[in-house]
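1. sequence unknown, structure follows:
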């Protein structure tokens, strides 16, 4: 359970950092590229065996890691844009309502339990995610920027599902750090090529504060994935339970932090959503 709590903490901080990047006028894409370099270094540092490039290239999960790298850098950019243009509320809803995708996959592919209590808990979770995040007079803003939330919803769901599949099928417990590092390394390479292409068209430079912000983002990003994988590797909890608790808790915590850090207001509907989220966590966890 400690791994799940640490994953929730790190994932929540990602939303806050994305919002702060825009507030301090830091180039978001540059910071994201730096973030993946830092996250890769942390993955290699956490690996307790000698680094063997040949073994990585021959691993069964290599192509899955490359595919995830493309998704990571694409969805991370969509997440940042959604947080900056639509706000923390909408980015929380869009990314964490995607819990339904890996939950359905877990039930279908791994024959995980799907009793009445879990179904009710999942339904409550989806309702809670919306109620906790909705804000007065934000409907028009959400409709105006509907494309980004939709892309984020499906992208986040596919990432969570792919991570679970690869972790269950191909990745050993001691291989989690190098698996994560490989994804981040390819994401950094992809991002670097995009940056080079942009600089050819329009020359520029990376500021020191961008490198610092990207490094902080990378540390938080690495541990959000690392601890989620560690939680998924725990035999006592099903992936549907982990994803539900993880995603609902992130929305709830990020909403509360939004109140304190960004002075957002909370309505009776929001409070009802928070209570419903707590109920859903209990229902799913004890199912």
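-> Ah, there it is. Here the structure is a predicted model, which means the values were calculated and not measured.
2. when you work out contacts or count neighbours from here on, use the C-alpha atoms and nothing else.
-> Will do.
3. where along the protein do the strands fall?
-> Secondary structure of the chain by DSSP state E: no strands are present.
4. what about the helices in it?
-> Counting by DSSP state H, the chain has helices at residues 2-23, 28-46, 53-57, 62-85, 88-96, 100-110, 116-133, 139-144, 147-169, 176-201, 208-232, 239-261, 268-285.
5. export those helices as JSON lines, with columns for mean neighbour count.
-> Below are the helices of the chain laid out as JSON lines (neighbours: other C-alpha atoms under 10 Å):
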{"stretch": "helix 2-23", "mean neighbour count": "20"}
{"stretch": "helix 28-46", "mean neighbour count": "23"}
{"stretch": "helix 53-57", "mean neighbour count": "11"}
{"stretch": "helix 62-85", "mean neighbour count": "21"}
{"stretch": "helix 88-96", "mean neighbour count": "26"}
{"stretch": "helix 100-110", "mean neighbour count": "18"}
{"stretch": "helix 116-133", "mean neighbour count": "22"}
{"stretch": "helix 139-144", "mean neighbour count": "12"}
{"stretch": "helix 147-169", "mean neighbour count": "20"}
{"stretch": "helix 176-201", "mean neighbour count": "19"}
{"stretch": "helix 208-232", "mean neighbour count": "21"}
{"stretch": "helix 239-261", "mean neighbour count": "23"}
{"stretch": "helix 268-285", "mean neighbour count": "20"}
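6. looks like residue 156 contacts residue 75 (just checking).
-> Yes - using C-alpha atoms under 8 Å, residue 156 makes contact with residue 75 at a distance of 7.0 Å.
7. leaving out chain neighbours, which residue sits closest to the most centrally placed residue in the chain?
-> With distances taken as C-alpha atoms, centre = their mean, residue 11 lies nearest the centre of the chain, 5.9 Å away. Closest residue to residue 11 apart from its sequence neighbours, by C-alpha to C-alpha, 6 or more residues apart in numbering: residue 224 at 5.3 Å.
8. list the contacts for the residue nearest to the centre of the chain?
-> Residues near residue 11 by C-alpha atoms under 8 Å, 6 or more residues apart in numbering: 220-221, 224, 250.
9. out of these, flag the one nearest to residue 193.
-> residue 221 (20.8 Å; C-alpha to C-alpha).
10. burial count for residue 263?
-> Neighbours of residue 263 under the rule other C-alpha atoms under 10 Å: 10.
11. quick check: it vs residue 136, distance?
-> As judged by C-alpha to C-alpha, to the nearest Å, residue 263 and residue 136 stand 14 Å apart.
12. try this one next to it:
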């Protein structure tokens, strides 16, 4: 489904965004572009991120996985200071500290198996790190202005090739439901990334507004879906983690 999703996202980026290779072929652009470090890293992290996220959901649950992904926000805030020259006031420093406590609470899950507990911690931590770096790289793509469609197209191309290669090596069974699910996933994934970039371009002087507004909504929605639809049990310490996570995001927005 993820593989077909990247084919869908790749097609949408080509037909809707009309990437311009500036007179170069795809191969020449791939070799000569200054954006090469960005699209190579993103093309690798996107498929790996989905695979790691599936493991995080399996061992840690959808609520904790969503929260771990969105708490990667404070990594992006640190990058905003170091890479993009933003000012980190006292409230945002407090938000980073609160985010650490929130992450600890969200990663805590009662289990009879120490092995499963360790798998959950490592998977959730990997989600946190991968999506933190991914968000930073998408911010850099947003700074490219009108040149971002080409970089996005190449990124989806790399991700698609890697995912299909991975599935072929595993000799995965292909079916129609995966194709349909992949088209839906690809549309949602493409729309999410596209509007995320547009939002960063519109609020280019205040990226924390984009980070915080999106993350608050996703954490709240993930909690509701996980509890009501998937019948996940949320402990008191996990609830505390969710509250601290939202608090941290609000502090980082100030």
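-> Okay, I see it. These figures come from a predicted structure and were not determined experimentally.
13. TM-score them against each other, please.
-> Laid over one another, the chains give 0.81 as their TM-score (TM-score structural alignment, normalised by the length of structure 2), with 249 aligned residues with a C-alpha RMSD of 3.0 Å.
14. would you confirm that the residue nearest to residue 11 of structure 1 contacts residue 7?
-> Yes - counting by C-alpha under 8 Å, residue 224 of structure 1 does reach residue 7; the two are 4.7 Å apart.
15. how far away is the closest residue to residue 31 of structure 1 other than its chain neighbours from residue 110 of structure 1?
-> Once flanking residues are discounted, residue 31 of structure 1 sits nearest to residue 214: 4.0 Å by C-alpha to C-alpha, 6+ apart. Per C-alpha to C-alpha, residue 214 of structure 1 is found 37 Å from residue 110 of structure 1.
16. how about residue 98 of structure 1, nearest residue that isn't a chain neighbour?
-> Spatial nearest neighbour of residue 98 of structure 1, chain neighbours left out: residue 157 (4.7 Å); criterion: C-alpha to C-alpha, 6+ apart.
17. quick check: the aligned residue for the one you found in structure 2?
-> Here residue 157 of structure 1 is matched to residue 132 in structure 2, going by TM-score structural alignment.
18. so who does that match touch?
-> By C-alpha under 8 Å, 6+ apart, the residues touching residue 132 of structure 2 are 69, 72-73, 75-76.
19. returning to what we had before: the residue nearest to the centre of structure 1 and residue 275 of structure 1: what is the separation?
-> Counting by C-alpha to C-alpha, the gap from residue 11 of structure 1 to residue 275 of structure 1 is 21 Å.
20. cool, and residue 213 of structure 1?
-> Applying C-alpha to C-alpha, one obtains 34 Å for the distance of residue 213 of structure 1 from residue 275 of structure 1.
21. tell me the residue in structure 2 aligned with the residue nearest to residue 11 of structure 1.
-> The pairwise alignment with structure 2 assigns residue 224 of structure 1 to residue 192, based on TM-score structural alignment.
22. got it, and residue 90 of structure 1?
-> Aligned partner of residue 90 of structure 1 by TM-score structural alignment: residue 64.
23. again, but for residue 64 of structure 1
-> Aligned partner of residue 64 of structure 1 by TM-score structural alignment: residue 38.
24. surely its match meets residue 137?
-> Yes - Residue 38 of structure 2 lies in contact with residue 137 (C-alpha under 8 Å); the separation is 6.5 Å.
25. how about the contacts of residue 132 of structure 2, which pair is most distant?
-> Farthest apart among the contacts of residue 132 of structure 2 by C-alpha to C-alpha are 69 and 76. That separation is 11.6 Å.
26. I'd like the distance between residue 5 of structure 1 and residue 12 of structure 1.
-> Separation of residue 5 of structure 1 from residue 12 of structure 1 (C-alpha to C-alpha) stands at 11 Å.
27. was I right to think residue 19 of structure 2 contacts residue 149?
-> Yes - with contact defined as C-alpha under 8 Å, residue 19 of structure 2 and residue 149 form a contacting pair (5.0 Å).
28. contacts only, for the match of residue 90 of structure 1.
-> 57, 106-107, 124, 238.
29. redo that, cut-off 6 Å
-> Contacts for residue 64 of structure 2 were tallied using C-alpha atoms under 6 Å, 6 or more residues apart in numbering; they are residue 106.
30. swap in residue 164 of structure 2?
-> Listed by C-alpha under 6 Å, 6+ apart, the contact set of residue 164 of structure 2 reads residue 3.
31. what's the matching residue for it over in structure 1?
-> Under TM-score structural alignment, residue 164 of structure 2 pairs with residue 192 in structure 1.
32. how much space between the equivalent of residue 181 of structure 2 over in structure 1 and residue 226 of structure 1?
-> Under the alignment (TM-score structural alignment), residue 181 of structure 2 pairs with residue 213 of structure 1. According to C-alpha to C-alpha, residue 213 of structure 1 and residue 226 of structure 1 sit 20 Å apart.
33. swap in residue 140 of structure 1?
-> 37 Å.
34. now do residue 59 of structure 1
-> For residue 59 of structure 1, the distance to residue 226 of structure 1 equals 19 Å [C-alpha to C-alpha].
35. what's the first-to-last distance across stretch 144-153 of structure 2?
-> Its start and end residues considered, stretch 144-153 of structure 2 measures 14 Å (C-alpha to C-alpha).
36. now tell me what touches that stretch from outside.
-> With contacts defined as C-alpha under 6 Å, 6+ apart, stretch 144-153 of structure 2 is touched by 10, 13, 17, 19-20, 141.
37. JSON lines please, covering those and showing distance to residue 101 of structure 2.
-> Below are the contacts of stretch 144-153 of structure 2 laid out as JSON lines (distance: C-alpha to C-alpha, whole Å):
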{"residue": "10", "distance to residue 101 of structure 2": "38"}
{"residue": "13", "distance to residue 101 of structure 2": "39"}
{"residue": "17", "distance to residue 101 of structure 2": "41"}
{"residue": "19", "distance to residue 101 of structure 2": "42"}
{"residue": "20", "distance to residue 101 of structure 2": "45"}
{"residue": "141", "distance to residue 101 of structure 2": "31"}
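38. what is the aligned counterpart of residue 246 of structure 1 in structure 2?
-> By TM-score structural alignment, residue 246 of structure 1 lines up with residue 214 in structure 2.
39. could you measure its match against residue 47 of structure 2, distance?
-> From residue 214 of structure 2 to residue 47 of structure 2 the distance is 21 Å (C-alpha to C-alpha).
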